[in-house]
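J.: Sequence plus the predicted model coming up.
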Amino acid sequence: MKDQASASSYDLIFQNVGRFIDLTDEEKDLFKSLLKSGSAKRKEFVMRPGKMAKYEYFVTKGCLKVYSLDRNGVEHVSMFAIEDFWTGDMASFMLEQPASYFIKALEDSEFLMISKESFEGLFQKIPKFERFYRNLYQRSLVSYIERTNQGISLTAEERYEIFLTKYPHIAHRITQKDLAAYLGITPEFLSMIRSKMSKR
């Protein structure tokens, strides 16, 4: 873990929050005081299932993979979090129950973290943050519903094309295996899709 984040890391999180709410300099200082900084080397785990999720994470550098394992040990990737993304195990963090997900660094990564205690204190001291996190969670829920519907109604090729359109800045930073686990297909099938698309 890092002891202190860079000024650019705080600038990034202030920009992220600023898309939904305006903060005074005093409120920014208070928010900053509640954040901790962390880091993880490539292939290092940030979180494992079974333990309580103590933090929500805001990525300032690198790429994190959030995934679960089924009973056969097959990976199911929920999301990739790069710079300017929030991630974590929301259910574990909010409901104080054991986490269901692994979070693993795919690149050397840095992030800012907020604990449950600081999270709740933030709402008391700066009530407008409730609006920010409500927007954040609503977007997360909509994204989850969209992915579920896509898994039911769209072909793997269509899901792959949507990923490329929605996350072009992520596609080149992850392996074919990890992307296949996100799409719910095998790496071999993804390779066939890519080959087919390249011939269009």
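T.: Everything's here; your move.
J.: going forward, measure contacts between C-alpha atoms and count neighbours the same way
T.: Fine.
J.: So what touches stretch 79-89?
T.: 12-13, 16, 53, 55-67, 99-101, 103, 170, 182 (Cα atoms under 8 Å, 6 or more residues apart in numbering).
J.: Buried ones in the helix ranked longest in the chain, by neighbour count?
T.: Looking across the chain with DSSP state H, the single longest helix is helix 129-153. Using 16 or more other Cα atoms under 10 Å as the burial criterion, the residues of helix 129-153 that qualify are 129-130, 132, 147, 150.
J.: Could you point out the helix or strand that follows that helix?
T.: helix 156-166 (DSSP states H and E).
J.: another structure for you, compare them:
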Amino acid sequence: MISVLFSHIEEKVALTKQDREKISTYFVAKKLRKKQYLLQEGDICKNLAFVAKGLLRTYNVDDKGDEHMSVFGWEGWWISDFNSFLSGEKAVFNIDAIESSDLLLISRPDYEALTLDVPVMDRYFRILYQNSLITKERRLMGSITYTAEEKYVKLAESNPQLIKRVPQNLIASYLGIAPETLSRIKKNLLRKR
């Protein structure tokens, strides 16, 4: 599992053998079964999770009981309720496994110690946060400016593996549309081809 993490880190920054040895001491392996929670709304998020294998989702539930998808996390992704993780406030998101998953967890104290002990990790996380901010800005802009069909097409083009792995009702929730609307969009797209 740790080799998947090292591969991901080395896409962004260079690691020495000593860096690798230190990094591996900060993480704890965790397995989740399908539908098992990593975090529930109202709890404090104590860990940042790296997905070595599997697929998770981050979502909240409104007063009517409707789920609203925020993020999918698959191999090579980090997932957490970042506000809760960084501030210690109660989580506003649930995180659970769509597929059985293998994770590497790092606690807040260990995260802070890691970035001091292995300075290149501070740069690595900064790059991740910058990329995450850009992605969220683009998603927000897309939710405002794109039609439902354009949202689906862009998601399918940028993340074809996600479309294959995630149930359609969750894709619809992520796009902010009804499952019936997604079915119509997919039928229309098939007709156009």
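T.: Arrived safely, thanks for sending. Note that the structure is predicted; figures quoted are calculated from it, not measured.
J.: before we move on, the earlier item: quick one: the longest helix of the first structure aligns where in the second structure?
T.: Under TM-score structural alignment, helix 129-153 of the first structure corresponds to residues 121-145 of the second structure.
J.: Give me the mean deviation of the matching stretch from the first structure.
T.: Superposing on the first structure and averaging over aligned pairs (mean Cα distance after the TM-score superposition for the first structure), stretch 121-145 of the second structure comes out at 0.8 Å.
J.: Show me which of the contacts of stretch 79-89 of the first structure are buried.
T.: By neighbour count, with 16+ other Cα under 10 Å, these hold 12-13, 16, 53, 55-67, 99-101, 103, 182 as buried.
J.: Cross those residues against helices and list the overlap.
T.: 12-13, 16, 182.
J.: which position in the first structure aligns with Arg191 of the second structure?
T.: So Arg191 of the second structure corresponds to Lys199, using TM-score structural alignment.
J.: Just the ones of the contacts of stretch 79-89 of the first structure in strands?
T.: Within the contacts of stretch 79-89 of the first structure, residues falling in strands by DSSP state E are 55-61, 63-67, 103.
J.: Just the element for the residue nearest the centre of the second structure, please.
T.: Residue closest to the average C-alpha location in the second structure (Cα atoms, centre = their mean): Gly73, at 3.1 Å. Gly73 of the second structure belongs to strand 67-74 when assigned by DSSP H and E.
J.: That strand against the first structure, how far on average?
T.: Strand 67-74 of the second structure sits 0.9 Å off on average (mean Cα distance after the TM-score superposition for the first structure).
J.: ok, and the closest non-adjacent residue to Ser101 of the second structure?
T.: Distances taken as Cα to Cα, 6 or more residues apart in numbering place Gly54 nearest to Ser101 of the second structure, at 4.0 Å, with adjacent residues excluded.
J.: What count of nearby residues applies to Gly184 of the first structure?
T.: 16 (other Cα atoms under 10 Å).
J.: which position in the second structure aligns with it?
T.: Gly184 of the first structure maps onto Gly176 in the second structure, by TM-score structural alignment.
J.: quick one: contacts for its match?
T.: Contacts for Gly176 of the second structure (Cα under 8 Å, 6+ apart) come out as His68.
J.: Roughly how far does it sit from Leu182 of the second structure?
T.: Using Cα to Cα, to the nearest Å, Gly176 of the second structure is found at 10 Å from Leu182 of the second structure.
J.: do Thr147 of the second structure as well
T.: Taking Cα to Cα, one finds Thr147 of the second structure at 12 Å from Leu182 of the second structure.
J.: Please apply the same query to Ala113 of the second structure.
T.: 45 Å.
J.: Pick out whichever of these two has more residues nearby.
T.: Leu182 (21 against 13).
J.: so the more buried one touches Ser173, yeah?
T.: No - using Cα atoms under 8 Å, Leu182 of the second structure makes no contact with Ser173, being 9.7 Å away.
J.: Brilliant, that's me finished.
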